[in-house]
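> Output the structure for:
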Amino acid sequence: IDPETLVTTVSAIVRRNPEVQVLVGGDKAVGYGQVYNAMVLLQKAGVGKVGLMSDPLETGLAEGGG
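Coordinates of the predicted model:
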């Protein structure tokens, strides 16, 4: 989705539900900059609460292994 369409679409949603919360997720193929830019666009669209989704850590990684 292009940035202008994202902002327009999400702005319409926020007008209907000002308390909407959005979680942004990515995978290893998506760069940090792209995720950051998406979050900025969501804030520009009026979303007050933007968060990051994450997968649970694998046991080995959580315990310092890996």
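> From here on, just use CA atoms for contacts and neighbour counts.
Will do.
> Beyond the host helix or strand of Gln34, next helix or strand please.
Element membership for Gln34 (DSSP states H and E) is helix 32-44. Counting by DSSP H and E, the element after helix 32-44 in chain order, helix or strand, is strand 49-52.
> Now show me the structure for the sequence below, then we'll compare the two:
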Amino acid sequence: MTRPIRCCDQSHTEVEAKDLPLCCPTPGMSRWNGHPRVFLKIEETGEARCPYCGTLYALKGGPLKAAGH
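Reported below is the predicted structural model:
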């Protein structure tokens, strides 16, 4: 049995482009109210860290390419 991801319990979480826009805590986290929701910019660098809990989010496949570039 797998344990649900809890806000502030994990130091690293992978997300996919379909999960954007990214916020922490994410809607799927069991402690969705662990701290105020904050939106994180992850598209350009492929990584973002939550300023509240320190969770590092990594975008699967790396940064998104800008259209036309």
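> Got a TM-score for the two of them?
With the length set by TM-score structural alignment, normalised by the length of structure 1, the two chains reach a TM-score of 0.31; 44 aligned residues with a CA RMSD of 4.2 Å.
> picking up where we left off before, list the buried residues for the helix holding Gln34 of structure 1?
Buried residues in helix 32-44 of structure 1, counted by 16 or more other CA atoms under 10 Å: Val35, Ala38, Met39, Leu41, Leu42, Gln43.
> which strands and helices sit next to it?
Contacts defined by 3 or more CA pairs under 8 Å, 6 or more residues apart in numbering; DSSP states H and E place helix 32-44 of structure 1 against helix 3-16, strand 21-24, strand 49-52.
> packing partners for the second one?
For strand 21-24 of structure 1, the elements it packs on are helix 32-44, strand 49-52, judged by 3+ CA pairs under 8 Å, 6+ apart.
> any chance of the ones you listed in CSV, plus distance to Val22 of structure 1?
Below are those laid out as CSV (distance: least, CA to CA, whole Å):
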stretch, distance to Val22 of structure 1
helix 32-44, 8
strand 49-52, 5
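> Looking at these, which is nearest to Arg15 of structure 1?
Closest to Arg15 of structure 1 of these is helix 32-44 (CA to CA; 13.0 Å).
> now the angle between helix 3-16 and that closest one, please.
40 degrees (axes from the mean of the first three to the mean of the last three CA atoms, to 10 degrees).
> hmm, back to that, okay if I get the buried residues of helix 32-44 of structure 1 as JSON lines plus distance to Arg16 of structure 1?
Converted to JSON lines, these look like this (distance: CA to CA, whole Å):
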{"residue": "Val35", "distance to Arg16 of structure 1": "25"}
{"residue": "Ala38", "distance to Arg16 of structure 1": "21"}
{"residue": "Met39", "distance to Arg16 of structure 1": "20"}
{"residue": "Leu41", "distance to Arg16 of structure 1": "18"}
{"residue": "Leu42", "distance to Arg16 of structure 1": "15"}
{"residue": "Gln43", "distance to Arg16 of structure 1": "16"}
